[in-house]
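# Provided below for reference: sequence and predicted model.
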Amino acid sequence: MDLRQLEFLVTVADEANFTRAAAKLRVAQPGVSARIRQLEQELGHELLDRSGRTVRLTEMGATVLPYARAALAAVAGARLAVDEVTGLLRGGLRVGMVAPHSSTEFDLAGLLASFHRAHPAVRITLSEGTADHLVESLQTGQLDVALIGVGAKSPVGVAWHVLVDEPLVAVVSSDDPLAAGAAIPFADLRARTLLTFSRGTGLRSVLEAASARAATPLTIAFEASEPRVLVQLVARGLGVGILPESAAREHPRLRAIPIVRPRLRGRLALAWRSEAPSSPAVRAFVQLARHGVRPVTNSVTEKRSRRQGSS
């Protein structure tokens, strides 16, 4: 049994597919299959069920997998300890981001470029997903850091640093009756057809939490992960969009109305595992985000909404 066999097992289990695992490992698929077969022969049991369209762990495979992860983590920890002593900053940084992130106020490419200039030996990879998927990937160690939309509560084992904190606004076409108003109470959204982000996003969780607290059921008829799609639907008069203020400002023909009683906020944050040792590269990236990027707080609509009464 060797570490490469364990790495192949963990990767196939994570990807549930030999082809994707081989691509991720940058080896030929037959090589992956052969090494796992060798491991199964050494242990005397099949670890993977290959009978379906997706590869699944057998009962024995599920038993072995935590030990395989622990062995790989122990080796990674030993390398980190050496790096700490020698002061090296190398290896990889696996970054996830919501697809796409709804705020236009944060320059992720700029942050990544700054980190690369400071630490060119660190290999950076970037992937997309929903906030829920990215959090799960952080918790299981498949990602090192992730840019996510966050709700009111921090998931177990995840810490974050807020990069953008801005109001959520109701967006309507210019001929909508709401366009003449200075603000809209949250309870009044109950009577309207809403367009907003998909389930699993931070903004959607904020909206659902507010609906539950206020006992105000909402009618969400259209949902999408792309702000531009929602804006186009709003422009065609299909409903009221619930968007971050920065996304609404990109479209001057539409009217962004503050939501009050309560005011809702969308937050974009850099998240990382809080209960596991982090590499020097992760710590350096988090430090750059904490100190090199100033949190953005938008308040254009808030200046108007403060004149409308309490939150």
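Sure thing, it's come through. Numbers count the residues shown, from 1 in each chain.
# rest of the way, CA atoms for contacts and neighbours
Fine.
# residues of the lengthiest helix in the chain that come out buried?
Using DSSP state H, we find that the single longest helix of the chain is helix 59-86. Of all the residues in helix 59-86, those buried under the rule 16 or more other Cα atoms under 10 Å are 61, 64-65, 68-69, 71-72, 80, 83.
# and if you look at stretch 88-96?
By 16+ other Cα under 10 Å, the buried positions in stretch 88-96 come out as 89-90, 93-96.
# Just confirm Arg261 contacts Leu189, I think it does.
No: if you go by Cα atoms under 8 Å, Arg261 and Leu189 don't touch, sitting 11.4 Å apart.
# Out of these two, name the residue with the larger neighbour count.
Counted by other Cα atoms under 10 Å, Arg261 and Leu189 do not tie: Leu189 has more neighbours, with 19 against 14.
# what sits against Gly202?
131, 148-151, 266-267 (Cα atoms under 8 Å, 6 or more residues apart in numbering).
# Quick check: Thr196 vs Val229, distance?
Distance from Thr196 to Val229, counting by Cα to Cα, to the nearest Å: 10 Å.
# Ignore what I typed, I meant Ala70.
Distance of Ala70 to Val229, given as Cα to Cα: 43 Å.
# same thing with Ser33?
Ser33 is 42 Å from Val229, by Cα to Cα.
# who has more neighbours, the two?
The neighbour count for Ser33 versus Val229, taken as other Cα under 10 Å, is higher for Ser33 (18 against 15).
# Which of the contacts of Gly202 sits closest to Ala113?
Nearest to Ala113 among these is Ile148, at 19.0 Å by Cα to Cα.
# burial measure for the closest one, as a count.
So Ile148, with other Cα under 10 Å, has 31 neighbours.
# Can you pull out the residues in contact with the host helix or strand of Thr196?
Thr196 belongs to strand 193-197 when assigned by DSSP states H and E. Contacts to strand 193-197, defined as Cα under 8 Å, 6+ apart, come from residues 203-204, 218-227, 230, 233-234, 238-243.
# hold the first one in mind and look at this next one:
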Amino acid sequence: MELRQLEYLIAVAEEAGFTRAAERVRISQSGVSAQIRQLEHELGATLIDRSGRRATVTAAGEVALRHARAALTAVQELRSGVDDVNGLVRGRLAVGMVTGCTITPFFDALARFHSAHPGIDLVLREDNSDELLSGVRTGAIDLALVGTATATPEGVQAMPIISEGLVALVPDGHPLTARQHSTLAEIAAYPVICLPRGTGIRTVFDRACAASGVTPDIALQASAPAAIMDLARRGMGVAVLSASMAAESELRSLPIGDATEPAVLALTWPRTVSPALRELLRHCREAFND
């Protein structure tokens, strides 16, 4: 008895005929008929009644059909189980992170996963958030840490890590240091230093300015928050970043009161999750919950 014979039996029963069953399993009608007859010979019973215009299942065939379906389901589960194991023994995961990423728990998760599954290659890609999200949506990237203006970007699954407001950063002696907070209009009176388009923080800032009718002078752009703060420290303009990025800066940090939409840092991944990615996500959740 062979698995293909069980598959042909199911096809004939469901299609009520040998011709359509043959088309379904993509072999000749005579081939299907011969395999069914061989199965009947091995079982010592007629499984298909061929006397009418439509092939019908006999009482013995009904019993055989039930077990045939169960057998094929078991085989599929066996293959899936082995694939799951193989997926954690060898393979490749493409991981993306925003340029200038310094999120320690994320690196901890990658290190723990690599230690537990050394046969899986981790390929790292650093880029802006828009490009990384595009890669996640197309399947080119398995997991990406991105900045975004929404907790769950369209077309992906996500786990928000940080949600916080924007701040303006200025050095000592700047006119804005006399204030406890700032507004978009006040910031726009000076050259602005910020992240480039395609980043979550820049998206939040641009949306807030558009909603308030403010047109800032984007004088300088840099991908690394440290570079933005260094330029602001040198008097090149007002830096706009998230609150956590500014936490250890020597610059004066002023919350932007009318930029109400938070900037979100989130882990994102495709809707279809492989066994290896599922395991990496487990390590990420544990790392960020430590």
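That came through fine. Source: prediction; values computed, not measured.
# Kindly provide the TM-score of these chains.
Here the TM-score for the pair of chains, by TM-score structural alignment, normalised by the length of structure 2, is 0.66; 214 aligned residues with a Cα RMSD of 2.6 Å.
# Just want the angle from the helix or strand following the strand holding Thr196 of structure 1 to strand 193-197.
Note on strand 193-197 of structure 1: by DSSP H and E, the next helix or strand toward the C-terminus is helix 202-213. Angle between the axes of helix 202-213 of structure 1 and strand 193-197 is 140 degrees (criterion: axes from the mean of the first three to the mean of the last three Cα atoms, to 10 degrees).
# Where does whatever residue of structure 1 lines up with Ala109 of structure 2 fall, secondary structure wise?
Counting by TM-score structural alignment, Ala109 of structure 2 lines up with Leu111 in structure 1. According to DSSP H and E, Leu111 of structure 1 maps onto helix 108-118.
# who's in contact with that helix?
With contacts defined as Cα under 8 Å, 6+ apart, helix 108-118 of structure 1 is touched by 122, 285, 288-289, 293.
# and with 7 Å instead?
Phe285 (Cα atoms under 7 Å, 6 or more residues apart in numbering).
# what's the mean distance for it versus structure 2?
Helix 108-118 of structure 1 differs from its equivalent in structure 2 by a mean of 1.7 Å after superposition (mean Cα distance after the TM-score superposition for structure 1).
# What is the distance between that helix and the centre of its chain?
In terms of Cα atoms, centre = their mean, to the nearest Å, the centre of helix 108-118 of structure 1 is found 19 Å from the chain centre.
# Which parts of it count as buried, going by neighbours?
For helix 108-118 of structure 1, a neighbour-count test (16+ other Cα under 10 Å) marks 112, 115 as buried.
# Can you name the element that comes right after it?
With DSSP H and E, the next secondary element past helix 108-118 of structure 1 is strand 122-129.
# Structure 2: matching residues for that following strand?
Against structure 2, strand 122-129 of structure 1 falls on residues 120-127 (TM-score structural alignment).
# The matching stretch vs structure 1 - mean distance after superposition?
Averaged out, stretch 120-127 of structure 2 is 1.4 Å away (mean Cα distance after the TM-score superposition for structure 1).
# now what about that stretch, what contacts it?
Contacts for stretch 120-127 of structure 2 (Cα under 7 Å, 6+ apart): 89-99.
# could those be laid out in a markdown table, adding secondary structure and distance to Met245 of structure 2?
Shown next, in a markdown table, are those (DSSP: H, G, I helix; E, B strand; the rest coil; distance: Cα to Cα, whole Å):
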| residue | secondary structure | distance to Met245 of structure 2 |
| --- | --- | --- |
| Val89 | helix | 37 |
| Arg90 | coil | 37 |
| Gly91 | strand | 35 |
| Arg92 | strand | 31 |
| Leu93 | strand | 28 |
| Ala94 | strand | 26 |
| Val95 | strand | 22 |
| Gly96 | strand | 19 |
| Met97 | strand | 16 |
| Val98 | strand | 13 |
| Thr99 | coil | 13 |
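# Show me the two of those residues that sit farthest apart.
Pairwise over these, using Cα to Cα, the maximum falls at Val89 and Thr99, 29.8 Å.
# where exactly do the strands run in structure 2?
Using DSSP state E, the strands of structure 2 run over 48-49, 56-57, 91-98, 120-127, 143-148, 157-164, 166-170, 191-194, 217-221, 238-242, 252-255, 263-269.
# of all these, which lies closest to Ala208 of structure 2?
So among these, strand 166-170 is nearest, using Cα to Cα, at 10.1 Å.
# What is that closest one packed up against?
Here strand 166-170 of structure 2 touches strand 238-242, strand 252-255, going by 3 or more Cα pairs under 7 Å, 6 or more residues apart in numbering; DSSP states H and E.
# Highest mean neighbour count across these, which stretch is it?
Mean neighbours per residue, mean count of other Cα atoms under 10 Å, is largest over those for strand 238-242, with a mean of 28.
# Now do that one against helix 200-212, angle only.
Using the same axes, to 10 degrees: strand 238-242 of structure 2 against helix 200-212 is 110 degrees.
# Next, the mean deviation of strand 238-242 of structure 2 compared to structure 1.
Superposing on structure 1 and averaging over aligned pairs (mean Cα distance after the TM-score superposition for structure 1), strand 238-242 of structure 2 comes out at 0.8 Å.
# Trace that strand over to structure 1 and give me the residue numbers.
With TM-score structural alignment as the criterion, strand 238-242 of structure 2 aligns to 240-244.
# Give me the contact list for that stretch.
102-103, 166-172, 192-196, 230, 234, 266.
# Got a quick PyMOL command for the buried subset of the residues you listed?
To isolate the buried ones among those in PyMOL, judged by 16+ other Cα under 10 Å, type:
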select buried, resi 102+103+166+167+168+169+170+171+172+194+195+196+230+234+266
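# and Pro175 of structure 2, what pairs with it in structure 1?
Match for Pro175 of structure 2 (TM-score structural alignment): Pro177.
# I'd like to know how far Ala247 of structure 1 sits from Leu288 of structure 1.
Using Cα to Cα, which is the criterion applied here, Ala247 of structure 1 is 25 Å from Leu288 of structure 1.
# Between these two, which is the more surrounded one?
Taking other Cα under 10 Å, Ala247 of structure 1 and Leu288 do not tie; Ala247 has more neighbours (19 against 15).
# List the residues that contact the equivalent of Leu230 of structure 1 over in structure 2.
Per TM-score structural alignment, the equivalent position to Leu230 of structure 1 in structure 2 is Ile228. Ile228 of structure 2 makes contact with 193-194, 222, 239, according to Cα under 7 Å, 6+ apart.
# which one of these is nearest Thr73 of structure 2?
Comparing those against Thr73 of structure 2 with Cα to Cα places Ala222 closest, at 54.9 Å.
# correct me, but that closest one touches Pro196?
Yes: with contacts counted by Cα atoms under 7 Å, Ala222 of structure 2 reaches Pro196, the gap being 6.4 Å.
# More neighbours: those two, which one.
The residue with more neighbours, out of Ala222 of structure 2 and Pro196, is Pro196; 17 against 14, by other Cα under 10 Å.
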